[in-house]
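Novice: Give me a 3D structure for the following:
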Amino acid sequence: MSGVVTTPAVWTAEKMVALPEPKRHLHSPSPVAPGFVAPIAPPHLSFTPIALAGAIARTATTQESAPIELLERRTGNALSDLEYLISDGPTFALSPNFEYLIDIERTHFAGQVGSGITHLVMESLGYNWRANADCLTATQEPHGDLLYGNGSVSRHGVVLTEAHGSFSARASAGHVRKECDDKYLRQVRPWVGEDSPHGKVIHGYSVAFGCKPKTAGASVALSETRINKPRRTADRPPAAEPGGEAPLAPTSMALTTHRSNFLLMGARPVAKWIDWLHGVGGAPADPGPVEFLVLEYAGRQFMASITPLVPVASLRWWFDEIYGHPFMWRHHPRHTDGSVVRQGSGWFVIERTAGERFLHELSGMIRGGRERQPARLDLPTFNPEGFGFGGEFAAIHPRRGEYEYAMFSDGLALLGTPKRDPIVRSVLWWPKDGVQ
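Specialist: So this is what the prediction gives:
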């Protein structure tokens, strides 16, 4: 094997993977929460590379107990890795570059992709808010990876999910199926019916994803808790309940989710105020405002943190002279043969109404103090864009050909290909006074 890494055509095509019928495991009592009806996944999941990259970054930063500085370093080059390690085209396959990774790197990458696919499945099922499942136990007992709330589980409790990824010669459909079932039985089923800081675990999932190197096609397996009652027809839970009223977000999960979101955006002060509400450390020393850009993209307005982007005072200087700053879209340096060097992983932003509404709620909690947090928050949710269930269940934006981006149900978006002049203004968030 030579030491020269090949330069494939980067992955740009939308992938579609088949979702088989889940294996449903018995549990007593069934259902754990009377009235809960679990959604049924349609037979296909579609996703773009930027959606999977965003999902990987989201799962890697959903650890409310981990230091912000550590999580920032874990969100590195998810999109670049995907582009170089996964082949282009509608069928999922690993690129020849995967063969150059050592075993531990292969295992790590497979785990990242498995976590990302799992998150895309859970959001496509309608679960909006998430938290790390480490909160289930203070010991090293085996447990699932993430807790999810809202959607079908709203007002009932939360669901526990375990993720698994495998990129090895053993990753046949049968092997992936067995790994999925084993992980459900070992790391999910024992916790169904148990309490968590975010609500009672009333249902569980295990999702496994696998692909053999040098072989086209991926295998997915799903396991979940069996419910001994009739289930509704297959559909994705809507973003709003009948009557137009969206379910309120559980405060603990909303804070954890948006800690990850604003960390990914680079708005470290927001994440630190959330930590303070969680009882971690004192109030941030700097009471000054946090500045956000407001930009127009794909027919929406988004908020983007300006803090890590602007080393100088003038926004106009930044926009004109360093439009390709590394934190958003990089300038495209070229190899000696003239080909473009792909770098960076896009720009994390948040839908404006979602961002401003959360910051409004956050300011209210800061004013009220740690001990007076509401149980639920009035926050908007959206249908995902850039991924979703295939066919009639697809949640891919119809203008995706013009824009490269993905938006998740809480409003966080990862933008790829830039459009000129998207910035329309900037706004300030004062921790105790809200957005102005």
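Novice: contacts and neighbour counts: CA atoms only from here.
Specialist: Noted.
Novice: Can you tell me the closest non-neighbouring residue to residue 436?
Specialist: Nearest non-adjacent residue to residue 436, counting by C-alpha to C-alpha, 6 or more residues apart in numbering: residue 428, 5.4 Å away.
Novice: who's in contact with the helix or strand that contains that neighbour?
Specialist: Assessed by DSSP states H and E, residue 428 sits inside strand 423-430. If you take C-alpha atoms under 8 Å, 6 or more residues apart in numbering as the criterion, strand 423-430 is touched by 287-296, 359, 363, 435-436.
Novice: got it, and stretch 104-113?
Specialist: Outside stretch 104-113, the residues that touch it by C-alpha under 8 Å, 6+ apart are 52, 56, 98, 163, 164, 165, 166, 167, 209, 210.
Novice: I have a second one here; can you model it like the first so I can compare?
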Amino acid sequence: MARCAAIRSIAPAVSAALASGTRDLVGALVDDAGKSFDLTADFDAMADFEKTGLTGRLGGGFTDLCMAKLGYAWMDLASNLLPGHSGRLGDFIYDGPATGGHGVVLVEAKATCASSVTATDVKGTAERGYRNQVDPYVGSTSIPGVGTIFQGYAVCLGAAPGVAGGFGHVVETAVATVPGGSGGGGGSSAAATLVGGRLAISNYRAVSNLINAPVLFAHLEQLLGRSASIAGHEQQRFLRLKVGDQWFLTGSAPSFDHWPSPGTVPPFMLDEAVAEPLLNQISLIVRQGRRPWDGLPTFLLPTTPESFGPDATGRFPFVRFPDGLAYVVGKIDAVSSRVWTPLEGLGPPVS
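Specialist: Okay, here's the model as predicted:
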């Protein structure tokens, strides 16, 4: 849900407030004692406009989880990539290993939370969403610098407040319209994948927002043509944190030079295995003096195995998406730092 909020073209402070408020609200209204999605009866006590807003955010978050499980890594709003497009348009554009390099997919996110909701209702909502907001664009719409929409999905989450067990339904293109494509996605791959520069930068602009990296955020805004020129000598310092056997980066103020405590480290981090090639490719673009209207080059980026459950030991150290964004809840085992300079790239670890 935080990813879906951060992908919008709003200030980092607003995005952070939305993520924080939604996290607390979901924590209070979703019963996580079992394995199903269970809304508590308190949901019905909220005002209608509050229920509507939260239902939409739940639909976006559920859809993003489904797409990650299907092997898609990078996302942006369809309205950002197809501005002024006439007609009803799905919510998100995704790319990732599951596309097989054939193009991108258009996805509509739906949700319905009501006391009378049934599996049939959820299925019908997803089917209408696909028919009206996705299918008209599949195979017929191309996004410059991103790719052709060759496949589509509509995902719907349903839940009845106070009733155990939610519903989910996914509708997808039956047969991809590009030869060699398939109607289903695969799992995440560790191999590097080509992704359009516009989509990659939009995706990691949102990630930089969540991991508290304002210098990186400002440069990505500039590359998207949304801000004025920025000095190339500014530095973005990252804390480098080890959780289990994984290293993550998260934004840090220049004066932050002590061992982090749980209250001083943002929970959102970026897997170092993705951050290093990403930041070095961004620095190459900055050194070349590329402007938004010159066109952005294709990125070659790895994807990480998605992790939404406990590890082999039963621990739950972090939630991680294929693009490397992680929500860390486990113990920090080691700490160092790294500095990214827009003109020079990501520096070595410093203890």
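Novice: if we can go back for a sec, buried residues in the strand holding residue 428 of the first structure, which are they?
Specialist: Using 16 or more other C-alpha atoms under 10 Å as the test for burial, strand 423-430 of the first structure gives 423, 426, 427, 429, 430.
Novice: Of those residues, just say which sits nearest to residue 368 of the first structure.
Specialist: Of all the buried residues of strand 423-430 of the first structure, residue 430 has the smallest distance to residue 368 of the first structure: 14.7 Å, by C-alpha to C-alpha.
Novice: longest single helix anywhere in the first structure?
Specialist: Longest helix in the first structure, counting residues (DSSP state H): helix 103-124.
Novice: what does it correspond to over in the second structure?
Specialist: The aligned range for helix 103-124 of the first structure in the second structure is 48-69, by TM-score structural alignment.
Novice: Now that stretch on the first structure. Mean distance?
Specialist: In the superposition with the first structure, the average deviation recorded for stretch 48-69 of the second structure is 1.2 Å (mean C-alpha distance after the TM-score superposition for the first structure).
Novice: Check which residues of that stretch are buried.
Specialist: 51, 54-64, 67-69.
Novice: Quick check: end-to-end length of stretch 313-324 of the first structure?
Specialist: Chord length of stretch 313-324 of the first structure, first to last residue, is 17 Å (C-alpha to C-alpha, to the nearest Å).
Novice: can you give me the strands for the stretch 201-350 of the second structure?
Specialist: Assigned by DSSP state E, counting those that start in this stretch, the stretch 201-350 of the second structure shows strands spanning 236-243, 246-252, 268-271, 299-301, 318-320, 325-328, 334-341, 345-346.
Novice: Reformat these into a markdown table and put distance to residue 16 of the second structure next to each item.
Specialist: Converted to a markdown table, the strands of the stretch 201-350 of the second structure look like this (distance: least, C-alpha to C-alpha, whole Å):
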| stretch | distance to residue 16 of the second structure |
| --- | --- |
| strand 236-243 | 18 |
| strand 246-252 | 14 |
| strand 268-271 | 11 |
| strand 299-301 | 26 |
| strand 318-320 | 18 |
| strand 325-328 | 14 |
| strand 334-341 | 22 |
| strand 345-346 | 25 |
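Novice: Nearest approach to residue 35 of the second structure belongs to which of those strands?
Specialist: Residue 35 of the second structure lies closest, by C-alpha to C-alpha, to one member of the strands of the stretch 201-350 of the second structure: strand 318-320, at 16.0 Å.
Novice: which stretches of the stretch 1-150 of the first structure form helices?
Specialist: 49-60, 68-73, 78-85, 103-124 (DSSP state H, counting those that start in this stretch).
Novice: Make CSV from these and add distance to residue 225 of the first structure to it.
Specialist: Compiled in CSV, the helices of the stretch 1-150 of the first structure are given as follows (distance: least, C-alpha to C-alpha, whole Å):
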stretch, distance to residue 225 of the first structure
helix 49-60, 22
helix 68-73, 32
helix 78-85, 32
helix 103-124, 14
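Novice: how about the residue mapped onto residue 86 of the first structure from the second structure, what does it touch?
Specialist: By TM-score structural alignment, residue 86 of the first structure lines up with residue 30 in the second structure. By C-alpha under 8 Å, 6+ apart, the contact set of residue 30 of the second structure is 37, 38, 39, 40.
Novice: isn't the first one right up against residue 159?
Specialist: Just to be clear, that refers to residue 37 of the second structure. Yes - using C-alpha atoms under 8 Å as the test, residue 37 of the second structure is close enough to residue 159 to be in contact (7.4 Å).
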